[in-house]
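Q: quick check, what structure comes out for this input:
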Amino acid sequence: MEDFKKNKRVTFYIDGFNFYFGLKRTRKSVSGWKRYYWIDVVKFFESFLGEGQILEKVVYFTASPLSPAKNSRQSAFLNMNKAINGNRFEIVRGKYYEKPFTCPYCSGAISKPEEKRTDVNISVRMIGDCVLDRTDIVALVSADSDLVPPIEFIQEHYPDKAIKVYFPPSNYSNDIKDNLIHHRSKPVLLIKNQRRFEAAIVPDIVQHGAKTYTIPDKWKGE
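A: Purely as a prediction, here's the structure:
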């Protein structure tokens, strides 16, 4: 009787701000990268799947910016991806807060927005999906060293679950890299995968059913 080999389910957990600001830093020094703000993220990460692997889901962790203009751009990107990918794309939101601090120049009391909960949300979801056996391969898209503890927890308690890490462009973590090397793996550097970004670009105007999704004006051109 022929052996039946079940396909390995792969779930991508994207640290949205780590991913976006990695792209933003890269495009300041390398021309052309602004085009990759407006991509089909499911198509992009699905292109990394190997033989015998299937995409379970892409989970995008972020928070709504306090700036109306920034929030509008983010919403356009997220809504477009949700529309074209359906249940294969999930959004998990954290929070933005105004964090008070003292200005180092004038000693006045000012505030700045600070994103919260994303690393906790990612940690809980990765571990939860392992506990509930919802995935076989945990694919983390982040270079945030705060995510080393959940990686170590999964490695210790769920050794049958494989872990892959993808570093967003211009972002790097020696702590995560050292952990992976210890477990005979290594991070994937997305900055070296420009062709995959190119292949995942969507038209400036995406029509899906009765709805239209348009690239934000600020994201057009280079």
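Q: going forward, measure contacts and count neighbours with C-alpha atoms only.
A: Will do.
Q: grab the longest strand from the protein for me.
A: If you go by DSSP state E, the chain has its longest strand at strand 53-62.
Q: would you do the same for the sequence below? I want to compare the two.
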Amino acid sequence: MAEQKRGRRTSFFIDGFNLYHSLRTAERLLPHTQLKWLDIPALCRSYLPMVGNGAELEEIHYFSAYADHLQKEIPQKPERHRKFTRALTASKVNVHIAKFRKKKVWSHSQKIWLEAYEEKETDVAIACKVLSLAQKNAFEVAVLITGDSDFSPLARTFK
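A: As a prediction, this is how the structure comes out:
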């Protein structure tokens, strides 16, 4: 029996916060449109024809962090995010959760130090996952879904 030829094994790596903020912007531009519960596997499958050569979906990796620091002001937000990541996991998406770190930032307008939070480790986790899976020959094509130019060195290294 002849072995069936497979298409190009394609894995997706999604910067979750970058995607989330892009969807929020789109919702502001398209009133009465709700995009935050985007079907990520369907989005990834829709990219496969652009990859070409009979591309096949291998894996989807979604990277984010829970904004637990918002619990006091918007209590439902962190729980909605957890529900979304559970839905992704149920859809066979590999979810990778980083963290937020508190930092002090200077407010020039108020002339005081304020507490702020920034997402940490997500970009490095994406880069490490792409390179480790590439080393294992786990895919032939890597698609990064992000608007972050910090990934340019990763793309050059991978290429």
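Q: do you know the score for how well these two fit?
A: The TM-score (TM-score structural alignment, normalised by the length of the second structure) is 0.86; 151 aligned residues with a CA RMSD of 1.9 Å.
Q: for the helix or strand following the longest strand of the first structure, buried residues please.
A: Remark: after strand 53-62 of the first structure, the chain's next helix or strand is helix 68-85, criterion DSSP states H and E. For helix 68-85 of the first structure, the neighbour count (16 or more other CA atoms under 10 Å) marks 73-78, 80-85 as buried.
Q: tell me what helix 68-85 of the first structure is packed against?
A: For helix 68-85 of the first structure, the packing partners by 3 or more CA pairs under 8 Å, 6 or more residues apart in numbering; DSSP states H and E come out as helix 41-46, strand 89-93, strand 205-208, strand 211-214.
Q: packed most tightly, which of these would that be?
A: A comparison of these by mean neighbour count, using mean count of other CA atoms under 10 Å, puts helix 41-46 on top with a mean of 20.
Q: can you list contacts of that helix?
A: Residues outside helix 41-46 of the first structure that contact it (CA atoms under 8 Å, 6 or more residues apart in numbering): 12, 55, 58, 81, 85, 88-89, 196-197, 199-200.
Q: let me have the residues you listed in a markdown table, extended by distance to Val41 of the first structure.
A: Converted to a markdown table, the contacts of helix 41-46 of the first structure look like this (distance: CA to CA, whole Å):
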| residue | distance to Val41 of the first structure |
| --- | --- |
| Phe12 | 10 |
| Leu55 | 12 |
| Val58 | 8 |
| Asn81 | 7 |
| Asn85 | 9 |
| Arg88 | 10 |
| Phe89 | 9 |
| Arg196 | 10 |
| Phe197 | 9 |
| Ala199 | 11 |
| Ala200 | 7 |
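Q: of those, grab the buried ones for ChimeraX.
A: Buried residues within these, by 16+ other CA under 10 Å, are selected in ChimeraX with:
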select :12,55,58,81,85,89,196,197,200
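Q: just give me the closest of the contacts of helix 41-46 of the first structure to Tyr213 of the first structure.
A: In terms of CA to CA, no member of the contacts of helix 41-46 of the first structure lies closer to Tyr213 of the first structure than Asn81, at 9.5 Å.
Q: output the residue interval of the second structure matched by the longest strand of the first structure.
A: Using TM-score structural alignment, the residues of the second structure aligned to strand 53-62 of the first structure are 55-64.
Q: what of stretch 10-30 of the first structure?
A: Mapped onto the second structure using TM-score structural alignment, stretch 10-30 of the first structure spans residues 10-30.
Q: can you give me the helices for the first structure?
A: Ranges of helices in the first structure, per DSSP state H, are 16-29, 41-46, 68-85, 118-131, 148-157, 174-182, 194-200.
Q: which neighbouring elements make contact with the fourth one?
A: Read that as helix 118-131 of the first structure. Applying 3+ CA pairs under 8 Å, 6+ apart, one finds that helix 118-131 of the first structure contacts strand 8-15, strand 53-62, helix 148-157.
Q: chain center to that helix, what's the gap?
A: Here helix 118-131 of the first structure is found 14 Å from its chain centre; the criterion is CA atoms, centre = their mean, to the nearest Å.
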